[in-house]
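Asker: After the sequence you'll find the predicted model.
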Amino acid sequence: MTSPRPTVVVTGLGATTPLGGTAEETWQAILAGRPGAATLDESWVEEFELPVSFAAQLTVPAAEVLKKVETKRLDPFAQYALVASREAWANAGSPEVEPERLASAVGTGIGGVQTLLTAWEALRTKGPRRVYPLSIPMLMPNSAAGTVSLEFGARAGAHTLVSACSSGAESIGYGAHLIREGLADVVIAGGAEASIHPLPISGFAAMQALSTRNDSPQTASRPYDTDRDGFVLGEGAAILILESEEHARARGANIICELAGFGVSADSHHIAAPEPEGAGASRAMADAVRDAGATPADLCHINAHATSTPVGDVAEVAAIRRAFGDDADHMAVSGTKSMTGHLLGAAGALEAVFSVQAVRDRVAPPTINIDNLDPAVTLDVVRDTPRPLGDGDLLVLDNSFGFGGHNVALAFRTFA
């Protein structure tokens, strides 16, 4: 007879974002409906004549938080992961755990792109002797997971999932898998990204994926609005501390909520465009709810992927309807990228933090910048102000999708 799988709980949160230097500062800004995008004060915007001149940058630069040696030896995305992980670890009460029972799982969509391009420029203009010796370990996509593992002595694995914009969410799901399979007691899980640089901006702009509202950055990210024209590039990191319920109870931890379900699928449709009928995304959502031992009727809130692209937003609406049918009518749907911008590989992790905070505070965050709701968006979108989620047990969903056809959904539930 097999023993029941361990219950996975969340005991700590950390983030550094375009809205705040901590998870709590960011959440309060989200509830206040504050936009994080602004015009870039960088010489390269004019130098390269970029078609997009704004983004959502960190409010607290990592250099103000980390030691100089840390910023010297880490690509910005790994710096952000370290900042968020330290906050999450402290928020969880700095748990005592055997190193062999502690893992890190930190995903990224692009990784150390700033280090890579800086090293290439040094090689091109100054020769191979001027390439920084730590360039390779800094640019590796796994450098954030490795850095976090070194920081906390995590020896149950330093895992890196690279699945574009669903990387952070999938890393959290993978962390839950490690605990459920008995491979770890505690996992430091999330995502990090630092790609506000002329090359990624140029690439996304060439795809016509970015908003070009250069005259109004704060209103550029507008999920579900009829005049949406693309996403706003953001940066940052978000981390959850996941534990088995048994481990958390044994040390008297403050349990915030349960990570109850995890769903993952692939569209196998197009390298960048979403499957228009939402078949793959709907499977991930339905699987997450099923994995939680729940039904669509139990689901009260969805933090949607909602990037503000013309095609992506309505494809997700179709997927939600396909997964949940008429039950979707009672789900409060939020598009928090309207404030944070799109953090790419860190987006799903940050929205997982928001989902945990929504369960904790029993409130769904708002979506801003909707002047005219797209008629194709047949959902109950939370607009402008937060909405109370009521009493009783709550089940909320965090959706994350990425280029390559990746679909991830995480279900969080109140913990008694």
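Answerer: Here it is on my side, so go on.
Asker: Could you use CA atoms for every contact and neighbour count after this?
Answerer: Will do.
Asker: residue contacts, residue 25?
Answerer: residue 19 (C-alpha atoms under 8 Å, 6 or more residues apart in numbering).
Asker: Presented hereafter is structure B, for comparison with structure A:
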Amino acid sequence: MTGRHRSGGHRVAVTGIGVKSPAGNDLEEAYTTVLKAEGTAASLAGWLVEQDHPVHFGCLVPPFDLEAYLTRRETRQIDRTTQLLLCAAADAVADARLPADLPPERVGAQIGTGIGGLPSMEAVTLSHGDRPREMPVHTVPRTMANSPACRLAMRYGYQGACTTYSSACASGTTAVGEAARKIRYGELDVAVAGGVDSAVTTVVVGAFARMRAMSTRNAEPELASRPFDVDRDGFVMGEGAAVLVLERMDSARTRGARVYGEIAGYADTCDASHIVAPREDGETAARCMRQAIADAGLRPADIGHVNAHGTSTLLNDRAEARAVDRCFAGQPPPLTAVKGVTGHLIGGSGALEAALALLCAERGLVPPIANLRASAESDLVDLVVAAPRTVPTAPVLSNSFGFGGQNACLVLVPEG
């Protein structure tokens, strides 16, 4: 099955994927880890415990060879957020095998981030806040929220639209969706799109903990992120980046590119009700899902499974379950949520989850939700538990919802 846009335009292929995540540093590794449904959160005792921090665990990207991607000079000039983005992008671009003669003005960089340069600003404030005359010379470019997108464009010479999207936890999904729109309507031929954040820091984690949004299971971090579980007590902060190379389907076919699938539908809405809490009835989130599905030229019954936002917070999971129930009129397809494994990558989560959702749809295997034992939402949604579930090859709906009531949904159609 392939999606067809009601409004016409070019079809949008996914021809490259790069991942730097707590679940693994390439797509296959991340996919295998997610299928095992084992949490990756671990204690960060080296610094958070010493500060008597209320939360001292998180999900970090496993070590990898940074020098294989960046020179030492680049590493000094850019912060970890941009480092992760550039490394994931390098893998995605290599995977896509883009032609060397692409017109640079027809290629864009489209990146989402929810936190942006805040961790770098936090670090420099703590180290040099009382010595402003000694501020590191690279402070401003390291802390600019648009640095990841601009550094990406500079590295490859992309002169098309270079845009940074910040829609809280929906940022990565927004970036991929808006990039697809630019290709669909002829503004770009190719877009390197994705999301990134690296926010496992003292101030950021402390601020979310103060809101009581984070799990405090310090004694068992690997069990802390439990989307839709009846005993969930908050999300787990993670870090990471995921990047997708998008291009016109006809061009990808002509050059014989490997096509993972298609970005067939996208929509975004706003609850416009509360700065941090979702709308309880899920209506605007459900409308976002319906619009994304319609944008793909599909019906809800055509969706093979749902990759939920699934933060492991009480209000968000409940609202999302109600939204899915509304969208699918009480007959939802299987639903999974990978944050039980990866934690919440904030701006990076939507792009990572879209990539994983597409691979799951292609292979017909939906991962179980980690740490899910019992759920108060099981009467509303068909939760995948205990073991991977085999499903027919079909389009997948990937959801992202963020503070400010930001909703963004993608419909991805696997190749073949």
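Answerer: Done, it's in. What you see is a predicted model; the values in this text were computed from it and never measured.
Asker: so what number do they get for TM-score?
Answerer: Here the superposed chains carry a TM-score of 0.95, computed using TM-score structural alignment, normalised by the length of the first structure; 409 aligned residues with a C-alpha RMSD of 1.6 Å.
Asker: Which residue in the second structure aligns with residue 382 of the first structure?
Answerer: Using TM-score structural alignment as the criterion, residue 382 of the first structure maps onto residue 384 of the second structure.
Asker: Tell me, how many residues neighbour the closest residue to its match other than its chain neighbours?
Answerer: The shortest distance from residue 384 of the second structure to any non-neighbouring residue, by C-alpha to C-alpha, 6 or more residues apart in numbering, is to residue 368 (4.8 Å). Residue 368 of the second structure has 26 neighbours, counted by other C-alpha atoms under 10 Å.
Asker: just the one 3 residues further on next, same as before
Answerer: Close neighbours of residue 371 of the second structure, defined as other C-alpha under 10 Å, add up to 23.
Asker: Please name the nearest non-neighbouring residue to the aligned partner of residue 62 of the second structure in the first structure.
Answerer: Per TM-score structural alignment, the equivalent position to residue 62 of the second structure in the first structure is residue 59. With sequence-adjacent residues excluded and distances taken as C-alpha to C-alpha, 6+ apart, residue 59 of the first structure is closest to residue 18, at 5.1 Å.
Asker: mind listing what the one you found touches?
Answerer: 26, 36-37, 56-59, 234-236, 340-341.
Asker: What is the nearest of those to residue 97 of the first structure?
Answerer: residue 236 (27.2 Å; C-alpha to C-alpha).
Asker: quick one, what contacts residue 112 of the second structure?
Answerer: With C-alpha under 8 Å, 6+ apart, residue 112 of the second structure has these contacts: 164-167, 171-175, 194-196, 347-348.
Asker: now for it: what does it line up with in the first structure?
Answerer: Using TM-score structural alignment, residue 112 of the second structure pairs with residue 107 in the first structure.
Asker: number of nearby residues for residue 135 of the first structure?
Answerer: By other C-alpha under 10 Å, neighbour count at residue 135 of the first structure equals 18.
Asker: after the longest helix seen in the second structure, next one along is what?
Answerer: If you go by DSSP state H, the second structure has its longest helix at helix 80-96. Moving toward the C-terminus from helix 80-96 of the second structure, the next helix or strand (DSSP states H and E) is strand 107-112.
Asker: Now the element after that next one, going C-ward?
Answerer: Counting by DSSP H and E, what follows strand 107-112 of the second structure is helix 118-128.
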